[in-house]
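Q: No letters, just coordinates:
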């Protein structure tokens, strides 16, 4: 399955989604609990968009480890990272990325947003019922992934 996910991501890169020759690996977490999904909000060009928690893979870190670290940093939750379920390419203000999306589970706990400034600072985090996910304002690159996975 991972081969298919990575092949799809590679195809999107070849189709011109990215203009940079060497995208940075990234990880995103599709965190599910009690038929709800975890989303975090960022402000981009004056617009609030909802994204899956995650970010760039650091040197010496696996994408799976990056997904767990980013969720903890962005929401305060210590998740269990499962299998990869999808991948997508996107560009941010710091360059091009190819993100692997991992299915994750989370224990009960309060959500907190990270106070450290970041390229995409998190302004909110919330659990979204599965039947309300389609109402969220998502980045265009992420919307098809959410449609397939939620």
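A: Okay, I see it. Quick caveat: nothing in here was measured; it's all calculated off a predicted structure. Residues are numbered from 1 along each chain as shown.

Q: make it CA atoms for all contacts and neighbour counts henceforth
A: Noted.

Q: Once you drop chain neighbours, what's closest to the residue nearest the centre of the chain?
A: Nearest residue to the geometric centre of the chain (Cα atoms, centre = their mean): residue 28, 2.9 Å. Sequence neighbours aside, residue 54 is the residue nearest to residue 28 in space, at 4.2 Å (criterion: Cα to Cα, 6 or more residues apart in numbering).

Q: can you count the residues close to that neighbour?
A: 26 (other Cα atoms under 10 Å).

Q: List the contacts of it.
A: Residues near residue 54 by Cα atoms under 8 Å, 6 or more residues apart in numbering: 26, 27, 28, 29, 66, 67, 70, 71, 74.

Q: also this one, for the comparison:
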């Protein structure tokens, strides 16, 4: 195979490009349609199960790994439900963000209660909530949930939006 390294721009070029922070999360539901949220010890609000993408993994792999680490569940991560683009914020030096939400499937409530083992270093609690309780998440977290739930209900065009 031919060496194509000479065709790539100089590494200095790549170093100067904007950085994007990515995360992967899931909407993991019970048989009634409620979804799992978790209470991290380092935030005032609840989150969807998930977290930051590590080097070498994609957002779907990240979501599966984070659910295993945080909740002790080995799940198959399904279809992409939502992408939220968060613009960079110069005032706080925050980079751009791309936050992916996937379908985590359905596990009956009794099985969730039996199988979930919280990652004590990061989480203090978990619960099942309905869409009306999305306000327990941050404003943008609730927006992600509403977008993902709309896709699960079959609403076209509800899978890409930008955080305010």
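A: Thanks, I have it. Predicted model, so just to flag it, every value in this text is computed and none were measured.

Q: Got a TM-score for the two of them?
A: In this superposition the chains share a TM-score of 0.68, using TM-score structural alignment, normalised by the length of the first structure; 120 aligned residues with a Cα RMSD of 2.5 Å.

Q: Map the residue nearest to the centre of the first structure onto the second structure.
A: Counting by TM-score structural alignment, residue 28 of the first structure corresponds to residue 25 in the second structure.

Q: Wait, its match touches residue 48, no?
A: Yes: if you go by Cα atoms under 8 Å, residue 25 of the second structure and residue 48 touch, sitting 6.1 Å apart.

Q: Scan the first structure for its longest strand.
A: strand 80-92 (DSSP state E).

Q: Strand 80-92 and the next helix or strand after it, what's the angle between them?
A: Using DSSP states H and E, the helix or strand that follows strand 80-92 of the first structure towards the C-terminus is strand 95-105. Put simply, strand 95-105 of the first structure runs at 160 degrees to strand 80-92, going by axes from the mean of the first three to the mean of the last three Cα atoms, to 10 degrees.

Q: what does strand 95-105 of the first structure contact?
A: Contacts for strand 95-105 of the first structure (Cα under 8 Å, 6+ apart): 9, 18-20, 22-33, 56, 63-64, 67, 79-91.

Q: ok, back up a step: and the residue nearest to residue 28 of the first structure, how far from residue 25 of the first structure?
A: Note on residue 54 of the first structure: its distance to residue 25 of the first structure, by Cα to Cα, to the nearest Å, is 11 Å.

Q: How about residue 81 of the first structure?
A: With Cα to Cα as the criterion, residue 81 of the first structure and residue 25 of the first structure are 17 Å apart.

Q: Next: residue 2 of the first structure.
A: Residue 2 of the first structure is 15 Å from residue 25 of the first structure, by Cα to Cα.

Q: And these two? Which one has more around it.
A: residue 25 (18 against 13).

Q: Tell me which stretches of the first structure form helices.
A: 2-12, 63-75, 143-149 (DSSP state H).

Q: and residue 64 of the first structure, what does it touch?
A: By Cα under 8 Å, 6+ apart, the contact set of residue 64 of the first structure is 27, 81, 102.

Q: how close does residue 136 of the first structure get to residue 60 of the first structure?
A: Taking Cα to Cα as the measure, residue 136 of the first structure falls 34 Å from residue 60 of the first structure.

Q: out of the two, which sits in the busier spot?
A: Applying other Cα under 10 Å to residue 136 of the first structure and residue 60 shows that residue 136 carries more neighbours, namely 15 against 7.

Q: ok, now which ones touch the more buried one?
A: 49, 50.

Q: Chain neighbours aside, what residue packs nearest to the corresponding residue of the first structure for residue 36 of the second structure?
A: Counting by TM-score structural alignment, residue 36 of the second structure lines up with residue 38 in the first structure. Once flanking residues are discounted, residue 38 of the first structure sits nearest to residue 127: 4.6 Å by Cα to Cα, 6+ apart.

Q: swap in residue 40 of the first structure?
A: residue 125 (4.2 Å).

Q: Who are the contact partners of that neighbour?
A: 38, 39, 40, 41, 75, 111, 112, 113.

Q: do the same with residue 73 of the first structure
A: Here residue 73 of the first structure is in contact with 113, 114 (criterion: Cα under 8 Å, 6+ apart).

Q: And stretch 132-142 of the first structure, what's buried?
A: 133, 138, 142 (16 or more other Cα atoms under 10 Å).

Q: Present those as TSV; the columns should include distance to residue 107 of the first structure.
A: Formatted as TSV, those follow (distance: Cα to Cα, whole Å):
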residue	distance to residue 107 of the first structure
133	20
138	25
142	25
